[in-house]
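Peer 1: Fold the following for me, if possible:
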Amino acid sequence: MRRPRSLSCFSVRTVFIVLLCCLVTSSLWADDSLGDKVQQFTLENGLTLLVAERHDSPTFTAYMTIGVGSVNEVGDNRGVAHLLEHMRFKGTRQIGTRDFAAEKPLLDKIEQTAVALERLEQQPHADASRKQVMVDQLHALQQQHRSLVVKDEFSQIYSRHGGVGFNAFTGKDLTSYLISLPTNKLELWMSLEADRMQNAVLREFYTEREVVLEERRRSYESRPGGMMYEALLATAFRVHPYRHPVIGWTSDIENLTLAETSDFLHRYYAPVNAVIAIVGDVNAEQTHQLVERYFGGMSPGEKIPPVTAVEPPQQGERRTEVRFDAEPQLLVAFHKPTLPSRDDYTFDLLSHLLTEGPRSRLYRSLVLEQQLATKVTSYSAPGARYNNLFVVSLTPRSPHTTAELEQALYRELELLKQQPVSEQELTPIRKQLRADRLRYLKSNNGLANMLTRFQVVAGDWRYLVDYDENIARIHGDDLQQVAQRWLTKENRSVITLVQEADDEAL
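Peer 2: Below is the predicted model:
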């Protein structure tokens, strides 16, 4: 069976943008507030359980979110969180193997051979014939190992029991695993995920590392959007680990070891860093009892340390060109504070004001009236636990250039700084934010995602309960002041995609 498609890396920021449009005290539950409907339990080992009962269909959605992402990596293990997203689908001592007693010594031989080969490759004048012998040995061991592996057994089990949407994604701030199942399969989920937390086996490590390298080549090194986004983060951040891609740089992935990956797994993928959300046709107290039974006896693990690096204030504009055979594009980003700053709420409104829909200021001016652009969007990136960026993405309309479009953008931003936004403009934006949130909250998946995400990122899922009230407190002069404070030349980074000239034309 096909391995679940990863939602990791570049797509996660898009997921978060959607989530920022989904924070509300929902009217879907009549007069009861979201705060009253969600029940929270904390186990002695630090695991947090959030349960929201919804009995409109005999199903539930489960999210297991670990508060560990690429921001928590250091120089010698960058890319490890994303690689572990892949590896934790490989199974346990019971799942994914035909005979673990026979498999274990073979896994040890593979690791010994692979480590010896990598040490040989690091030598400046390594013997080529000896290297080839070891490559052949490793290949033979891996071939032998395949006969003991049951591919995608987690996915097969869930599928046989009616599971849908079995997947995972890794971001800057967290890693999430998700599935929707019939109500009577709740204990099955508990059993499988408790086994995965305690007994994960990192089988097929070196072949999966090659899969990740190919994913990087396909999604980042050969796609203009991926190249621009990586250039943006590396340009805007000089100190903070947000500058590094979730998937890792190529040299990071190539040098990740099984020992480093296993150490990261066993220290941090543990109850003290975990949040479970169960949303659907379940009983909260019974769910709590099951979580206590399956997860309560586990060791807490090591709490992930906070990132101490602080990005210093930017003192001048930064510019980077990306050369690629594609249509020109433009990214303009400004440093900004993250939640729960009042300015962060203000940027949610500002993003809608500028780029959301045909009535938004930038779309109306740059796309419809001046016809300088074919597309304009804005979003916050790359994470939310630490101060981040407000990004405007623009695609010029031929024959106009990125330079023309960039100057037109700055003129519009200057207009925003000159006078407060009217209530007439803000009122429909607030309504649209609420409508978007209500649509998202209709799904068990949407609510489970929000609960775990904000428990991890904000430190308390209740952050989303008061979101509407906080948005209502923001007025037109707040948007003006935020634009004056943050949307400045010295605070911006500009990435331009320049189309490479045809070699034959030179």
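
Peer 1: contacts, neighbours, all on C-alpha from now
Peer 2: Will do.

Peer 1: residue nearest the centroid of this protein?
Peer 2: residue 171 (2.5 Å; Cα atoms, centre = their mean).

Peer 1: ok, it touching residue 383?
Peer 2: Yes: with contact defined as Cα atoms under 8 Å, residue 171 counts as touching residue 383 (7.5 Å).

Peer 1: Mind listing the shared neighbours of those two?
Peer 2: Common contacts of residue 171 and residue 383 (Cα atoms under 8 Å, 6 or more residues apart in numbering): residue 13.

Peer 1: which residues does residue 81 contact?
Peer 2: Residue 81 touches 68-70, 73, 170, 175, 246, counting by Cα under 8 Å, 6+ apart.

Peer 1: same thing but 6 Å
Peer 2: Residues counted as contacts of residue 81 (Cα atoms under 6 Å, 6 or more residues apart in numbering) are 69-70.

Peer 1: Next SSE downstream of the one helix or strand it maps to?
Peer 2: For residue 81, the element it lies in under DSSP states H and E is helix 80-87. The C-terminal neighbour of helix 80-87 among helices and strands, as given by DSSP H and E, is helix 100-121.

Peer 1: Could you also give me the structure for this second sequence? I'd like to compare it with the first:
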Amino acid sequence: MTNAFRFLIVNLVLFLVPLQTFADVSLSHDALKDLENNVKFYQLENGLRVILYRRDFAPVFAGVVSVRVGGVDEKVGSTGISHMLEHMAFKGTEEVGTKDFTKEKKILDQIEELAKNSNGARELSSEQLEKWQQLHQELSEIWDSEAFTRLYRERGASEQNATTDKELTNFFVNFPKNAFEFWAWMESERLLNPIMRQYYKERDVVMEERRMRYDDDPEGSLYEQLLATAYLTHPYRNPVIGFPEDISGVTANQTAEFHKKYYVPERIVVSVVGDIVPENAIKVIRKYFGRLPKADNPAFTDVIEPPQIEQRKFVLTRDASPSLAIAYHKPNYPHPDDPAISMMLEVLAGSSVSPMYEELVKKRQVAASLDFHEGPGAAFPNLVMFFVSAKHPHTNKEVLKNFDAVFERFKKHGTTQEELDNAKRATAVEYLIHLTSNMSLAKNFASSELIYNNWKALVDWYEKSMAVTKEDILRVSNQYFAENSRTVGMLEPSK
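Peer 2: All right, here's what the predicted structure looks like:
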């Protein structure tokens, strides 16, 4: 299970269960039933799903619109298109963001004709470039591209943002309760009538974002190459932000067609947590989101990654300190071993007193830091990824040798009941520390429903993780963490 999903489990139950409950890391049956009884689930006639949860301690709500679309839905040649749509979602609609949409539409059509005839605007002739600049100048006089976010701020919005990952695109915001109908109207409008406003300007912004986060960032480059090496065929290997040549070549029209294909009601969940009355809120949601036309739900990717049968290695040379990335293939939830793997990771490397950290960082002092992550997505078989930075003057090879020695000892001897209990307790405390707000709940209700087709998977996973035994830990550590099923990436400093 991904790290983000682990965080959300206890975020849900912490609102229902007193702190002292975590003394023995047990969640009562009644508390879980209380959660199930108070979350209201609906499905509109067009197929869109709605999750509502009332928490009225403050007159606010968190609204989340999640779409089951992301990097896994893209083909090589158009990677990054989901992320571009995220950017476009803040540029307004036919009614918001322009002084004259009729005029704007005519100019946008002319721009697209130029893009079509110049390889996505990458090969504009001098004459075409002059026309391109002229058209954009005309648009700048009728655009009000910040109108969407400005209207939100004027009504008291906070935390307004969006994210795109391997399989989800999320739009989220906090509002005072009296802005609920405004929120429902605006969010449904940008689903119904997205405009590729300032598309090519944003394309340049994304190219710069990619350069900063991946091309010029050694750790970003290491992560990108790790996925590209660990996966040979599955789209998890492709960067969500896109390959540079794809970002620079995809047009506004292609992006609009992608939206039309994937932003269909059956792939959308609306999730609201806060000071709402579900029986009233669903009427408003049905009024606005019910306008989305029912459409065919395109099939999810059926690409199956072949089993890895031998270790893969790669080396990146950058102006950076040495660091190591190690990835092992694993099943994704709801496979019954997923909770045991997550708990094993917490025991092995989840704290400063865990065996891996204790040995590599404290005792042997070959590593400066140690971290792990489960990903890059949750809907398909994924990875456990360890990231270890070497401590000067030690090398990546030394770190890997010590990592393997500690892991092999763990795989031979397993853990104690006390260590497992501490890991379960630490997991609960960690969630408590990260207890956030309505927003965390709303986001994760939506993601669980979209990935697992059941928001209650949150509860199921937690119960299963708390039932993990020492024998489970020993078994999964040997079953899934073999050398022949891993990928090792080394970031080496330039000479």
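
Peer 1: TM between them?
Peer 2: TM-score for the superposed chains, counting by TM-score structural alignment, normalised by the length of the second structure: 0.94, backed by 480 aligned residues with a Cα RMSD of 1.6 Å.

Peer 1: picking up where we left off before, mean shift of the helix holding residue 81 of the first structure relative to the second structure?
Peer 2: Mean deviation of helix 80-87 of the first structure relative to the second structure after superposition (mean Cα distance after the TM-score superposition for the first structure): 0.6 Å.

Peer 1: mind listing what's buried in that helix?
Peer 2: Residues of helix 80-87 of the first structure classed as buried: 80-87 (neighbour count, 16 or more other Cα atoms under 10 Å).

Peer 1: Could you do stretch 415-425 of the first structure as well?
Peer 2: In stretch 415-425 of the first structure, counting by 16+ other Cα under 10 Å, buried: 416-417, 421.

Peer 1: what does stretch 175-185 of the first structure give?
Peer 2: Buried residues in stretch 175-185 of the first structure (16+ other Cα under 10 Å): 175-183, 185.

Peer 1: quick one: residue 57 of the first structure is in a strand?
Peer 2: No: under DSSP: H, G, I helix; E, B strand; the rest coil, residue 57 of the first structure sits outside any strand and is assigned coil.

Peer 1: Would you mind measuring from it to residue 444 of the first structure?
Peer 2: Taking Cα to Cα, to the nearest Å as the measure, residue 57 of the first structure falls 10 Å from residue 444 of the first structure.

Peer 1: higher neighbour count, these two?
Peer 2: Shown here are residue 57 of the first structure and residue 444; by other Cα atoms under 10 Å, residue 444 has more neighbours (22 against 10).

Peer 1: Residue in the first structure paired with residue 448 of the second structure?
Peer 2: Under the alignment (TM-score structural alignment), residue 448 of the second structure pairs with residue 454 in the first structure.

Peer 1: Give me the aligned partner of the residue nearest to the centre of the first structure over in the second structure.
Peer 2: Going residue by residue (TM-score structural alignment), residue 171 of the first structure aligns to residue 165.

Peer 1: Quick check: that match vs residue 179 of the second structure, distance?
Peer 2: 28 Å.

Peer 1: which bit of the second structure covers stretch 302-319 of the first structure?
Peer 2: By TM-score structural alignment, stretch 302-319 of the first structure lines up with residues 296-313 in the second structure.

Peer 1: thinking again about what came up before, Serialize the buried residues of stretch 415-425 of the first structure to CSV and add fields for secondary structure.
Peer 2: Below are those laid out as CSV (three-state DSSP):
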residue, secondary structure
416, helix
417, helix
421, coil
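
Peer 1: Reformat the residues you listed as a markdown table; add distance to residue 377 of the first structure.
Peer 2: Converted to a markdown table, those look like this (distance: Cα to Cα, whole Å):
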| residue | distance to residue 377 of the first structure |
| --- | --- |
| 416 | 17 |
| 417 | 19 |
| 421 | 19 |
